[in-house]
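Participant: only the shape, not the letters, is given here:
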């Protein structure tokens, strides 16, 4: 049967756009951006000069010390030209009015940036976008370990250097692509995948291990030997800061959860055959476990694998498979006569996929997969036949931890958005922050994200001190409880943020677009990688197994 996959032009080609990785090893204080360098060459005007241009056909305004000529643009203004006159901003400083309606990134778009004709004499801009790699100065926008004047028992200078380089990379390489893909629904470009592979970000998202040996990580800012789970967590956090929930998954999340079973349970020959192309971004993979009749109930899967000599014959379906639309391989759970078994299935005859429409963008490549009597070499068996449940359950720990890392970073971004908006939004003549109910919601959001951060860091520290098998035995319950807690706080924060932004939180563009997208997709974390109720119950059941017999009140 022919493959039903979207055509991916040039997906196997080597990108001609080489990446200067050395550029991402930056000092703590970023170099001045082009945003500021351009200020020096601007023509200067006095306030009196600008004030003369306040009539129809001759309209200038000031936004954050910059002068804009809107004479021709006025009638193209989305709200109509009359709004500019009705607001009383013609020929005047419109900074407060502008930032009450628009995000600052509007001013950097080419079609609006070209309207700028100069600046006001003696004034300097007070509002600017962050330079690539720069930390936000908004309270609680960054975790404590990145905040000036604070210490951490977990993070070192190595982690701080790595974070600066990672943020610069994601802001410059991934952020623009993320915005395009979220809107278009098309999968991430091969060019960006190539750059991620060259920086070894794809490999680092799998955590520390032998797969990093001999690799130059993000231009050499950290060595494979010192790379740990805190470094990996930084990658997930920085990715979540610049990407929607759909793009986080679309940027090869299927690889992050589909490759570990190969590395931990595959034969050396299989690893050498498959893994290099996956880590190089030349081929793609998904974890194919969930089915229409079995999600969190992994033991209830119905896809079957029947032994036929040196092959397995696989028949069945999988549903909600992240990256499945464009995957070349599928790490697949199957039922056999000897019990649950995991196989690596390559796309070929009998394998077909089709897109599933979900609440978030189709950039994630969420798929329904059909296996129709697919012949799979026995050599592609991962782990022992009948021991597939252990293979998958041990793999869930890392997947759930990754979801937690991304979710906390996304929640922190929402806190930052709300603090900015509540501080600049004027209602009844005062900023939103003057209202006790708004401050109460902000307090709850901040408290939740800080609680999540500290529990996450504690668990991550334990991961660094344990072997893979120890993590499977000791951390499955704590990670399950952590994920339940984080996913619930995410939905609570999404609700608070929506109420703080009001009607703007309901629109896909403009001031509240980040809030709208987060509110729409925050529930995904409660379902993916294990439903939160199931994980909470699992965490308690595992704790009860360890209850001492002599424990009594």
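Facilitator: Structure received. Everything numeric in this text was worked out from a predicted model, so none of it was measured.

Participant: use CA for all of it now, contacts and neighbours both
Facilitator: OK.

Participant: mind listing what residue 197 touches?
Facilitator: Residues in contact with residue 197 (C-alpha atoms under 8 Å, 6 or more residues apart in numbering) are 203, 279, 280, 281.

Participant: the helix or strand in which residue 446 is found: how far from the chain's middle?
Facilitator: Assessed by DSSP states H and E, residue 446 sits inside helix 436-465. Put simply, helix 436-465 sits 18 Å off its chain's centre (C-alpha atoms, centre = their mean, to the nearest Å).

Participant: go on, stretch 417-427?
Facilitator: Centroid separation between stretch 417-427 and its chain, computed with C-alpha atoms, centre = their mean, is 24 Å.

Participant: which residues touch that stretch?
Facilitator: Outside stretch 417-427, the residues that touch it by C-alpha under 8 Å, 6+ apart are 99, 100, 138, 431, 432, 433, 438, 442, 497, 500, 501.

Participant: this is the other structure I want to compare:
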């Protein structure tokens, strides 16, 4: 179906991203997969081209284009090339908005130029070994000591934590027995700070190039000047970006679903079975036709949500609906695409196998499908 989401400037940006991926990523991507990590200089290369600094104000070296559609283009082109650039999506769609939206004048001058250039890479540390979606249950603590906070605790499942130069840590700075959500603060911990340890990389089903790690904080002295936003207001700060985080996951889900269908159409046209091309069988045609219809429905919903978000009109409930529908569609379609690939689809060297492994987590992170259903049902008065 004809899409009206993008303008000429986005399509020019798309060509820039597509060319970069073809030249700098695709030829070496298998090596990155074997290493389980993208090289750190990838982000400085992206910074030099202006690909990752679009949302940073011009006075700090960025593009001054706070238009989420540029982020959408990056995800779509990565899916088209069947690559993932480590934790870049989390850096751009989840973490950077906290810096641009909450940093004070001094912090903006200190951090935003490096973020725009790719010299500073970011992560956010919310999940703990004993707490996932329940942010109010966070036990990592930070106690005020003069001009510092002393931080103690542990975090897990931290995307981009291996490479990150700046980590936003959600920590409890006060306790209110009557309100579990109160007393949480955002502290920016800089790489190399004594007591801050980056632990092991966690082995995952998919997302092989994304560094997902454990972090620990043992008496880490964080300058009070690194408090991001208002002390004790982290819960409300985090809530303000949840819609974009969930939308970003939906963007990737739809783009990867499209890539899976494109790969499968090409495969069944080439694969021969019982003297016929696999594409000649009615079952193959009907399966791909049904998948195409599901994809277009998801794309229309997603484009409507992105347009609303660009206008600052996307509600948390609609973001939840979009994430739920798009990721569940991805799960069904990619599974059926792998089935049409037969045994080859189960081999990790095949692109469809990588898309299959990567797809499973989209129904978990950023809020599980069950959490999305809870949010939606509450909007129905249930």
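Facilitator: In hand now; what should we look at? Predicted model only: the values in this text are computed from it and were never measured.

Participant: need the TM-score between these chains.
Facilitator: Here the superposed chains carry a TM-score of 0.90, computed using TM-score structural alignment, normalised by the length of structure 2; 373 aligned residues with a C-alpha RMSD of 2.2 Å.

Participant: out of the contacts of stretch 417-427 of structure 1, which sit inside strands?
Facilitator: Members of the contacts of stretch 417-427 of structure 1 lying in strands (criterion: DSSP state E): residue 431.

Participant: are any of the contacts of stretch 417-427 of structure 1 buried, and which?
Facilitator: Using 16 or more other C-alpha atoms under 10 Å as the burial test, these include 99, 432, 433, 438, 442, 497, 500, 501 as buried.

Participant: report the secondary structure state of the alignment partner in structure 2 of residue 349 of structure 1.
Facilitator: Under the alignment (TM-score structural alignment), residue 349 of structure 1 pairs with residue 194 of structure 2. Secondary structure, DSSP: H, G, I helix; E, B strand; the rest coil: residue 194 of structure 2 is coil.

Participant: and the residue positioned nearest the centre of structure 1, what does it touch?
Facilitator: Residue closest to the average C-alpha location in structure 1 (C-alpha atoms, centre = their mean): residue 240, at 2.7 Å. Applying C-alpha under 8 Å, 6+ apart to residue 240 of structure 1 gives the contacts 248, 406, 407, 409, 410.

Participant: how about 7 Å then?
Facilitator: 248, 406, 409, 410 (C-alpha atoms under 7 Å, 6 or more residues apart in numbering).

Participant: for those, which one is nearest residue 167 of structure 1?
Facilitator: Residue 167 of structure 1 lies nearest to residue 409 out of the contacts of residue 240 of structure 1, by C-alpha to C-alpha, at 12.4 Å.

Participant: structure 2: helices as residue ranges?
Facilitator: Using DSSP state H, the helices of structure 2 run over 8-20, 29-35, 41-48, 69-80, 88-89, 96-102, 105-117, 234-239, 242-270, 282-310, 316-341, 351-359, 369-379.

Participant: farthest-apart pair in the contacts of stretch 417-427 of structure 1, please.
Facilitator: Across those, the longest distance by C-alpha to C-alpha is 20.3 Å; it joins 99 and 442.

Participant: how about residue 266 of structure 2, what's its match in structure 1?
Facilitator: By TM-score structural alignment, residue 266 of structure 2 lines up with residue 420.

Participant: count of neighbours near its match?
Facilitator: Neighbour count of residue 420 of structure 1, defined by other C-alpha atoms under 10 Å: 14.

Participant: any idea how far it lies from residue 377 of structure 1?
Facilitator: 56 Å (C-alpha to C-alpha, to the nearest Å).

Participant: ok, the equivalent of residue 464 of structure 1 over in structure 2 - contacts?
Facilitator: Residue pairing (TM-score structural alignment): residue 464 of structure 1 is matched to residue 310 of structure 2. For residue 310 of structure 2, the contacting residues are 67, 68, by C-alpha under 7 Å, 6+ apart.

Participant: and what of the one 4 residues further on?
Facilitator: Residues touching residue 314 of structure 2, when contacts are defined by C-alpha under 7 Å, 6+ apart, comprise 305, 308.

Participant: what's residue 478 of structure 1 aligned with over in structure 2?
Facilitator: Using TM-score structural alignment, residue 478 of structure 1 sits opposite residue 318 in structure 2.

Participant: what's the burial count for that match?
Facilitator: Neighbour count of residue 318 of structure 2, defined by other C-alpha under 10 Å: 21.

Participant: ok, the one 3 residues further on next?
Facilitator: Residue neighbour count, defined by other C-alpha under 10 Å, stands at 22 for residue 321 of structure 2.

Participant: looking at the helices of structure 2, which is nearest to residue 138 of structure 2?
Facilitator: Closest approach to residue 138 of structure 2 among the helices of structure 2 is made by helix 234-239 (10.9 Å; C-alpha to C-alpha).

Participant: list the buried residues for that closest one?
Facilitator: If you call a residue buried by 16+ other C-alpha under 10 Å, then helix 234-239 of structure 2 has these buried ones: 234, 235, 237, 238.

Participant: then stretch 426-441 of structure 1?
Facilitator: For stretch 426-441 of structure 1, using 16+ other C-alpha under 10 Å, the buried residues are 426, 432, 433, 438, 439, 441.

Participant: from residue 390 of structure 1, how far out is residue 473 of structure 1?
Facilitator: According to C-alpha to C-alpha, residue 473 of structure 1 stands 11 Å off from residue 390 of structure 1.
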